[in-house]
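Visitor: using only what follows, build the 3D model:
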Amino acid sequence: ALGWLVWRHNRRVGGLLLLLAVAMGVARIYVGVHYPFDVIGGWVLGIAAAETWYRYGEPRALPVMQGVARMLARLGLA
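Guide: Have a look, this model is predicted:
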């Protein structure tokens, strides 16, 4: 999420942070700490949260993210 927000402001530094995030995710899969879909899901949720925050700001993003959390809880995913 942090890499995505930085990328929205500075593509070079943000790209480096996103590359490091991918490397960390691959490493965690390699050592057996996570399954691939755990890491992919984390990337998707992180980017979605960061993009929501970037587009709508804190006051409007918080209810959106709370709604997502309630939906995931109902599905048994959180």
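
Visitor: please make it C-alpha for all contacts and neighbour counts, starting now.
Guide: OK.

Visitor: helices and strands around the lengthiest helix in the chain, which ones?
Guide: The longest helix of the chain (DSSP state H) is helix 36-74. Contact partners of helix 36-74 among helices and strands, from 3 or more Cα pairs under 8 Å, 6 or more residues apart in numbering; DSSP states H and E: helix 2-9, helix 11-30.

Visitor: flag every buried residue along it.
Guide: Of the residues in helix 36-74, those buried by neighbour count under the rule 16 or more other Cα atoms under 10 Å are 39, 43, 46-47, 49-53, 61.

Visitor: need the contact list for residue 54.
Guide: For residue 54, the contacting residues are residue 5, taking Cα atoms under 8 Å, 6 or more residues apart in numbering as the criterion.

Visitor: next, the structure of the following sequence, for comparison with the previous one:
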Amino acid sequence: MNYQLFQSIHNLSGHSTILDDIMIFFTNYALVLYAICLLGIWFLGGNKSKRNALYALGTGIVALAANLIISKIYYEPRPFVTHHDVHTLIKHAEDASFPSDHATGSFAIAFALWARNRKIGVPMIILAIITGFSRVWVGVHYPFDVVGSIIVAAIVTFIICKLERFLNPILDAIIKFYNSLFGRKSKGDYKKSI
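Guide: Take a look at the predicted model:
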């Protein structure tokens, strides 16, 4: 079933150079787009926005660490390794396929932002969906790899949200230190959000 779903998506590739290029762009640069978004949230917003950016970054890092542990416990070969008739649109190492690091990082950041700011979170989730879809389109992941990534990201986001009262003082100290270094006066702008 997983391979059949993979084929139904991956077989869409190779028919349109424009679509293939779009999918290759998202599969290669989605995490760069997320980094730019987080930097924008950090530099353009107030202290609350900075806190949101730190939560999103931290959630992404923890989710990727969870992926590393999962891949050591359960190894799933990539589609192009198991099925030699798969023609990928990009070159990729023959490492573990499950879960997708790109999709996990994208969804973890998106879910963390959505939990704190719906206006930013919704477009980030859409970007994460495109990223996950693109990983299958280009032939480096199965659909269930992306589903697994969504589950990992959701669980990590939920746990971090539950730990907020313990984490807030640490993040506030980081923000206060940053503001003191760069001469920005705190105006009690925790109400301000990007």
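
Visitor: re the thing from before, helix 2-9 and the longest helix of structure 1, what's the angle between them?
Guide: What separates the directions of helix 36-74 of structure 1 and helix 2-9 is an angle of 90 degrees, with axes from the mean of the first three to the mean of the last three Cα atoms, to 10 degrees.

Visitor: which one of the buried residues of helix 36-74 of structure 1 is nearest to residue 27 of structure 1?
Guide: Taking Cα to Cα as the measure, residue 27 of structure 1 sits nearest to residue 39 out of the buried residues of helix 36-74 of structure 1, at 10.3 Å.

Visitor: and for the residue nearest to the closest one when sequence neighbours are not counted, the neighbour number?
Guide: Setting aside the residues directly before and after it, residue 39 of structure 1 is nearest to residue 25 in space (Cα to Cα, 6 or more residues apart in numbering), at 5.9 Å. With neighbours defined by other Cα atoms under 10 Å, the count for residue 25 of structure 1 comes to 20.

Visitor: excluding chain neighbours, what is closest to the residue mapped onto residue 142 of structure 2 from structure 1?
Guide: Taking TM-score structural alignment as the criterion, the aligned counterpart of residue 142 of structure 2 in structure 1 is residue 35. What sits nearest to residue 35 of structure 1 in space, not counting adjacent residues and going by Cα to Cα, 6+ apart, is residue 29, at 5.8 Å.

Visitor: who touches that neighbour in this structure?
Guide: When the contact criterion is Cα under 8 Å, 6+ apart, the partners of residue 29 of structure 1 are 35-36, 39.

Visitor: coming back round to it: residue in structure 2 paired with the residue nearest to residue 39 of structure 1?
Guide: In structure 2, residue 25 of structure 1 lands on residue 132 (TM-score structural alignment).

Visitor: isn't that match right next to residue 125, touching?
Guide: No. The criterion here is Cα atoms under 8 Å, and residue 132 of structure 2 misses it with residue 125 at 10.4 Å.
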